[in-house]
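*Asks:* sequence first, predicted model second:
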Amino acid sequence: MSNYDWNSVFPDTPESFKNKVSATLNSLPDKKEIDKMKNVKVFKKGSIRKKIIGALVATMVVGTTVFAAGKVTSITSHSSNIPTYTTIPTVQQVKKDFECNPKLVNKFDNGYTFVNGYIGDNKGTDDKGNFAGKTKSLDFDYAKGNDKLSLDMENGRLGERSKKETVAANYKGIDLYYYSYTNKFVPANYKMTEQDKKDKASGKYVFSFGSDKEKMSQVQGLNWMEDGVYYSFLGIDSNISKDELVKMAQQVISTK
C-alpha cells in the first residue's frame, strides 16, 4: 500500500501523534485484505505556525479493517499539539483524565526518559459514517539523547492484528508482538521503476509518497495487551534494538 509522508503532512503536531498515524496506516493488514487508502483530510483550529491550541483531526480512509463494532472505513484521531503533561503524571491524574489505569514509567532502565504526554481520542466509522468503535489514548514521548520513542496506551484496541506482527517474546503470560519495515519516502510525482515495483511486491520497502526528496526510514514497534490496556512502542529511525524494546515492555509489565 502506498502511503504519505505523515511527518510532513502534520509538521507541528506531537511526535507521538505523527508516529501513531504512520504506524496505524503502515501496520494494517496486507493489501489483499484491504482496499487502498482513498482520502486524507486534516482540520486544525487556529494557526499551525503560531501553535495556537486546537484539535487536530486526521481522517484516514483505510479500507475494510474489522473493528469492534463492524467494518471500518475511516479512523478519526483527535490530539492537541500542546502537551497534557510535561512531567510524568501521577496514577491518580491519569485515572481521572484517561479513565483507565495504565502502568506508568518515568525513566526506563536503558535511559529513555519521559518528555511529554498527550491525551487523545480515536473513533472508527463505517462507509456510511456510522459509529464503529472508539478508544481513548495516552501518548508518551521518551528520549535518550537525540533518540526518540513513543509509547501509546489505549483503553482497548481498534481493529484486527496485522499479519506483519510476530510474537517476539512471552512475559508473565503476555505475548509481545514486534514488527519492523523500511519506508522509502519519495516525491508525490515519483514514477516507480521496475525494481521499485519488485521491492514493493516483496515487502522490502513500503513506499510513502509526498516527501520533498527520496529518503529511507526504518520503522519498528512492539505492542501487547494487559488488563484491557493496549500498549504500543514505536520508533522511527531509532537506535533501539528489538531486544531492548522487549526489555522495556517487561519493565512496564513489572511496574506496580
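*Replies:* Great, that's in hand.
*Asks:* going forward, measure contacts between C-alpha atoms and count neighbours the same way
*Replies:* OK.
*Asks:* could you say which helix or strand holds the closest residue to residue 15 other than its chain neighbours?
*Replies:* Closest residue in space to residue 15, ignoring its immediate chain neighbours: residue 141 at 7.1 Å, by C-alpha to C-alpha, 6 or more residues apart in numbering. In this assignment (DSSP states H and E), residue 141 forms part of strand 131-144.
*Asks:* does anything pack onto the helix or strand following that strand? Which helices or strands?
*Replies:* Toward the C-terminus, strand 131-144 is succeeded by strand 147-154 as the next helix or strand (DSSP H and E). Applying 3 or more C-alpha pairs under 8 Å, 6 or more residues apart in numbering; DSSP states H and E, one finds that strand 147-154 contacts helix 15-26, strand 131-144, strand 229-236.
*Asks:* pull up the gap between residue 252 and residue 245, please.
*Replies:* Distance, residue 252 to residue 245, by C-alpha to C-alpha, to the nearest Å: 11 Å.
*Asks:* so the two - more neighbours on which side?
*Replies:* Taking neighbours as other C-alpha atoms under 10 Å, residue 252 and residue 245 compare with residue 245 leading, 22 against 16.
*Asks:* how about the helices of the stretch 101-250 of the chain, start to end?
*Replies:* For the stretch 101-250 of the chain, the helices defined by DSSP state H, counting those that start in this stretch occupy 194-202, 242-254.
*Asks:* pick the most deeply packed of these.
*Replies:* helix 242-254 (a mean of 17; mean count of other C-alpha atoms under 10 Å).
*Asks:* now the angle from that one to strand 229-236?
*Replies:* 150 degrees (axes from the mean of the first three to the mean of the last three C-alpha atoms, to 10 degrees).
*Asks:* another one to put next to it:
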Amino acid sequence: MNKTEFDEKMKNMLHECADDLHAPDTMKTRVDFALRSAQVKPRHRWGKRIAVLAAVAAIAVTGAFAAGGFGSITSHSWANQRMSLAQTQQHMEQAGVEFTLPESIGGFTFSYGYDADTLAESAAGEREQVKEVNAEYEKDGVTLDFSAHTAYTVFDGEDDPYAPDAERDVNGVTLAFRDTAYLFVPPDYQPTDEEKQQERAGKLAISYGSDQVENTQFQSVSWTQDGVEYSLSGFDTGLDSEEMLSMAAELVK
C-alpha cells in the first residue's frame, strides 16, 4: 500500500466515524468504526500498524464526537520506515516532544521507530497539523506501540464522557486504560444474534475485512502531560490493566 492509498483509507475511515454518530455511544464502538473502515488484517505487521493508528486516532477524537461535532484526524505513516532508537529520539525532539525514550519498557525491548503525520480538524473547521512519533517494543513475540505527539488544541473544551476500564494517578497525571474486544471477520460474515447484542452493548467490536474469523484484544493506556499526549498499546498483549498501567507509570516524569 502506498502513501496516497493509505491517506485515502484514513480519510474515509474517519469520515465514517463522524457519519455513524447514531451508533451506541461507547468507546469500543467508536474505535471499531475506524478499524472497520480501514479493513485491516491484524496478523500482518503493516496491518497492525494501520490498526494501531486507526484506533489511537479514534480515541483522540472521542471528545469531539461526543460533543456532537464532526471532528476528525487523518493520519499516515510509511511501511518501510525503520528508525533506530537514536533516530527516533531525534525525531521526537524535532516534533517538540521532550521525552527520553527508554531502551526497554517493562521487559519489552525497543525494536524500531516510525513517524506518523496527522491532520486534526474540529467541528468548526479549525485545522492543525501534528507530527506523531512511534516506537515499537517487543517481547516474546508480543508488540507494544508507544506514541507521542504535542496535544491537539483544536479540540480544547470538548469533554470525553467515555469512562476507561481502569485509571491510575501518577504524580498528578491520570493514566487511562482500555481493553477492547475485536472480532475480525470476512466482508460477507453474518454476526450471530448474540454477537449483535454484544456489539450494541459495546462489549464487542466487529471489524470487516479479514479473510477469516479472528478474535483479538486491543489494550491501551493513554495520558497527557505537559502539553504532550502519550499512548502505550498493542493487540493481544496478554497484559492486564495493572501491568499496563504499571508500565505506563514508569514513563511518567
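*Replies:* In hand now; what should we look at? Predicted model, so just to flag it, every value in this text is computed and none were measured.
*Asks:* please state their TM-score.
*Replies:* The TM-score (TM-score structural alignment, normalised by the length of the second structure) is 0.72; 216 aligned residues with a C-alpha RMSD of 3.2 Å.
*Asks:* about what we covered before: of the helices of the stretch 101-250 of the first structure, which is nearest residue 91 of the first structure?
*Replies:* Closest to residue 91 of the first structure of those is helix 242-254 (C-alpha to C-alpha; 13.8 Å).
*Asks:* that closest one to strand 147-154, inter-axis angle?
*Replies:* 40 degrees.
*Asks:* who does helix 242-254 of the first structure touch, helix- and strand-wise?
*Replies:* Helix 242-254 of the first structure packs on strand 166-171, strand 174-186, strand 215-226, going by 3+ C-alpha pairs under 8 Å, 6+ apart.
*Asks:* could you rerun that using 7 Å?
*Replies:* Using 3 or more C-alpha pairs under 7 Å, 6 or more residues apart in numbering; DSSP states H and E as the contact test, no helix or strand touches helix 242-254 of the first structure.
*Asks:* chain center to that helix, what's the gap?
*Replies:* Offset of helix 242-254 of the first structure from its chain centre (C-alpha atoms, centre = their mean, to the nearest Å): 18 Å.
*Asks:* pretty sure residue 47 of the second structure contacts residue 41?
*Replies:* Yes. Under the criterion of C-alpha atoms under 7 Å, residue 47 of the second structure makes contact with residue 41 at 5.1 Å.
*Asks:* more neighbours, those two?
*Replies:* Legend: neighbour count by other C-alpha under 10 Å for residue 47 of the second structure and residue 41, higher for residue 41 (23 against 15).
*Asks:* wait, a helix at that one?
*Replies:* No. Read with DSSP: H, G, I helix; E, B strand; the rest coil, residue 41 of the second structure is coil and lies in no helix.
*Asks:* okay, the helices of the stretch 101-250 of the first structure in CSV with distance to residue 232 of the first structure next?
*Replies:* Below are the helices of the stretch 101-250 of the first structure laid out as CSV (distance: least, C-alpha to C-alpha, whole Å):
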stretch, distance to residue 232 of the first structure
helix 194-202, 25
helix 242-254, 9
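*Asks:* residue 61 of the first structure is nearest to which of the helices and strands packed on strand 147-154 of the first structure?
*Replies:* helix 15-26 (9.3 Å).
*Asks:* other SSEs contacting the closest one?
*Replies:* By 3+ C-alpha pairs under 7 Å, 6+ apart, helix 15-26 of the first structure packs against helix 6-9, strand 131-144.
*Asks:* so what does the last one touch, helix or strand wise?
*Replies:* In this structure, strand 131-144 of the first structure packs against helix 15-26, strand 113-125, strand 147-154, with contacts taken as 3+ C-alpha pairs under 7 Å, 6+ apart.
*Asks:* average gap between it and the second structure?
*Replies:* Taken against the second structure, strand 131-144 of the first structure registers an average deviation of 1.6 Å after superposition, with mean C-alpha distance after the TM-score superposition for the first structure.
*Asks:* next, the buried residues of that strand.
*Replies:* 132-144 (16 or more other C-alpha atoms under 10 Å).
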